[in-house]
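Next input, structure requested:
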Amino acid sequence: MKLPVTRDLHDYWDRLKGERAAPDRADIDPVAIRQILADTFIIEVDASRRFPLRLCGARINALWLAEQKGRQFLNWWSSQHWRDIAAALRQVVDKETPLLAHAAGAAGGESAEFELLLLPLRHFGARRSRVLGSLAPIRPPVWLGMRPIGYLDVVASRTLSEKAMEASDDDWPLGSARRMAAADGASRSFS
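So this is what the prediction gives:
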């Protein structure tokens, strides 16, 4: 995890869950994470697995120059990555395992790189119901809030096992799909 947003959200989630596999949505206090709310979102796991966004932060909305609440999470991604993203979400939800990804996108020909974190949440105790996440640019693009981003592409991803969490940031450079995939046997790299 390179970005403070990602680390802060993961640390908060980890404290809330305690010994459980995932915390409950009701446990989340927006005031406790107010400094990162603009980069966070919550996905509903619906029966048709379309993954509508229940909440979405202001900086994420600024990427598309539109409110994302109510839209489908999969629509952020290029069609060639839908299956990979849906599979990654299913893994987060079904195995209650966090996932870290590196993504890329562009607006008006100018590209940007992003760090994505997906964390399982329960809703009223029910498993497979919500995902808490963050999406933040590695370097804020100059066009943020002026031009809408196109679709995002997944560059690399890995699940966050306890073993992987003990490694230093230097062991997990973003953009190195091969090294990220080697971090965890359950990891999956996307091209």
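
only C-alpha atoms for contact and neighbour calcs from this point on.
Fine.

now stretch 71-83: how far from the chain's centre is it?
Distance, stretch centre to chain centre, for stretch 71-83: 13 Å (C-alpha atoms, centre = their mean, to the nearest Å).

end-to-end on it?
One end of stretch 71-83 sits 18 Å from the other (C-alpha to C-alpha, to the nearest Å).

Tell me the buried residues in that stretch?
By 16 or more other C-alpha atoms under 10 Å, the buried positions in stretch 71-83 come out as 71-74, 76-77, 81-82.

Which members of the residues you listed are positioned in helices?
W82 (DSSP state H).

for the top strand by length along the chain, packing partners?
Criterion DSSP state E: the longest strand present in the chain is strand 110-123. The contact analysis (3 or more C-alpha pairs under 8 Å, 6 or more residues apart in numbering; DSSP states H and E) places strand 110-123 against helix 4-17, helix 82-94, strand 99-107, strand 126-137.

and this one, so I can compare the two:
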Amino acid sequence: MKQDGSIALFHYWNRLRKGRPAPKRTEIEPADIKTLLTDTFILERDTRGEAVFRLAGTRLCAIYGRELKGFSFPSLWREKDQRLVARLAHGVFESNSVVVIAFDGISRNGRSNAFEMVILPLDGGIDSPRSLGAISAEHKPFWLGADPIVEAQVESVRVVDPDREPMFLKNRPAIGVPALAPSELPSEGDVRTAGSRRIRHLLVFDGGRGQ
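As a prediction, the model looks like this:
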């Protein structure tokens, strides 16, 4: 993670969980993260099994030019990235993955800006999986919030092991995503040589302590 908002939300989440896979959703206190609220969101799984926005901060809604509550999370992304994003959200719900996505947001008028997103699991019970996230703009151009983002293009994905890497978040390499169809993920042999391991359909990068 590179953006202060992502790192601050991660450390808050990490403190709350106290060694558990995820904190309970009822443990989240908005007052504790009041400086981050405008950039945060909560996802839930709907009856179709799709990740949708349950809540979204005011600045996020302004950036996208609409109220995000109830909208499909994968629908924010370009078509070729939607399946990947849906699988990553599913991994957060089902495997308590911590996911960081770097992406370019494309505006209605064709402008582009870089963003970072972190998605963190919450324990909402078997029937009500939730996740907490934040989106941070790397830059804040004059048009952001006036020219709505209409499409997001994934640039890189990082799956963080929160028990190994909390002190090294700024130093971890991201996985480049030139055209990330599921069939294009590295083979298991490639994963070993890259110093990472596969957990179901996700990749977790090990190490960091010696850097």
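
closest to D29 of the first structure out of the helices and strands packed on strand 110-123 of the first structure?
helix 4-17 (10.0 Å; C-alpha to C-alpha).

From the chain's centroid, how far away is that closest one?
With C-alpha atoms, centre = their mean, you get 12 Å for helix 4-17 of the first structure.

That one vs the second structure, average distance?
Taken over the aligned residues, the distance from helix 4-17 of the first structure to the second structure averages 0.6 Å (mean C-alpha distance after the TM-score superposition for the first structure).

Tell me the residues of the second structure aligned with whichever helix or strand comes after that helix.
Reading on from helix 4-17 of the first structure to the C-terminus, the next helix or strand found by DSSP states H and E is strand 40-44. Per the alignment by TM-score structural alignment, strand 40-44 of the first structure matches residues 40-44 in the second structure.

so L43 of the second structure makes contact with V52?
Yes. Contact criterion C-alpha atoms under 8 Å: L43 of the second structure and V52 qualify, at 5.4 Å.

List the residues that contact the most centrally placed residue in the first structure.
Central residue of the first structure (C-alpha atoms, centre = their mean): L117, 3.0 Å from the mean position. Taking C-alpha atoms under 8 Å, 6 or more residues apart in numbering as the criterion, L117 of the first structure is in contact with 6, 10, 98-101, 133-135.

let's see 6 Å
99-100, 133-134 (C-alpha atoms under 6 Å, 6 or more residues apart in numbering).

From D94 of the first structure, how far out is the nearest residue to L3 of the first structure once chain neighbours are set aside?
Leaving aside its chain neighbours, L3 of the first structure sits nearest to I138 (7.0 Å; criterion: C-alpha to C-alpha, 6 or more residues apart in numbering). To D94 of the first structure, I138 of the first structure is 29 Å away according to C-alpha to C-alpha.

More neighbours: the two, which one.
A count of neighbours by other C-alpha atoms under 10 Å puts I138 above the other of I138 of the first structure and D94, at 16 against 13.

Which one of L43 and V52 of the second structure is surrounded by more residues?
With neighbours defined as other C-alpha under 10 Å, L43 of the second structure and V52 compare such that L43 has more, 28 against 21.

Quick check: the nearest residue to the more buried one once chain neighbours are set aside vs I101 of the second structure, distance?
Excluding the flanking residues, the one nearest L43 of the second structure by C-alpha to C-alpha, 6+ apart is F53, at 4.6 Å. Using C-alpha to C-alpha, F53 of the second structure is found at 17 Å from I101 of the second structure.

more crowded one of those two?
Neighbours were counted for F53 of the second structure and for I101 using other C-alpha under 10 Å; I101 has more, 23 against 20.

Against E138 of the second structure, how distant is that one?
For I101 of the second structure relative to E138 of the second structure (C-alpha to C-alpha), the value is 13 Å.
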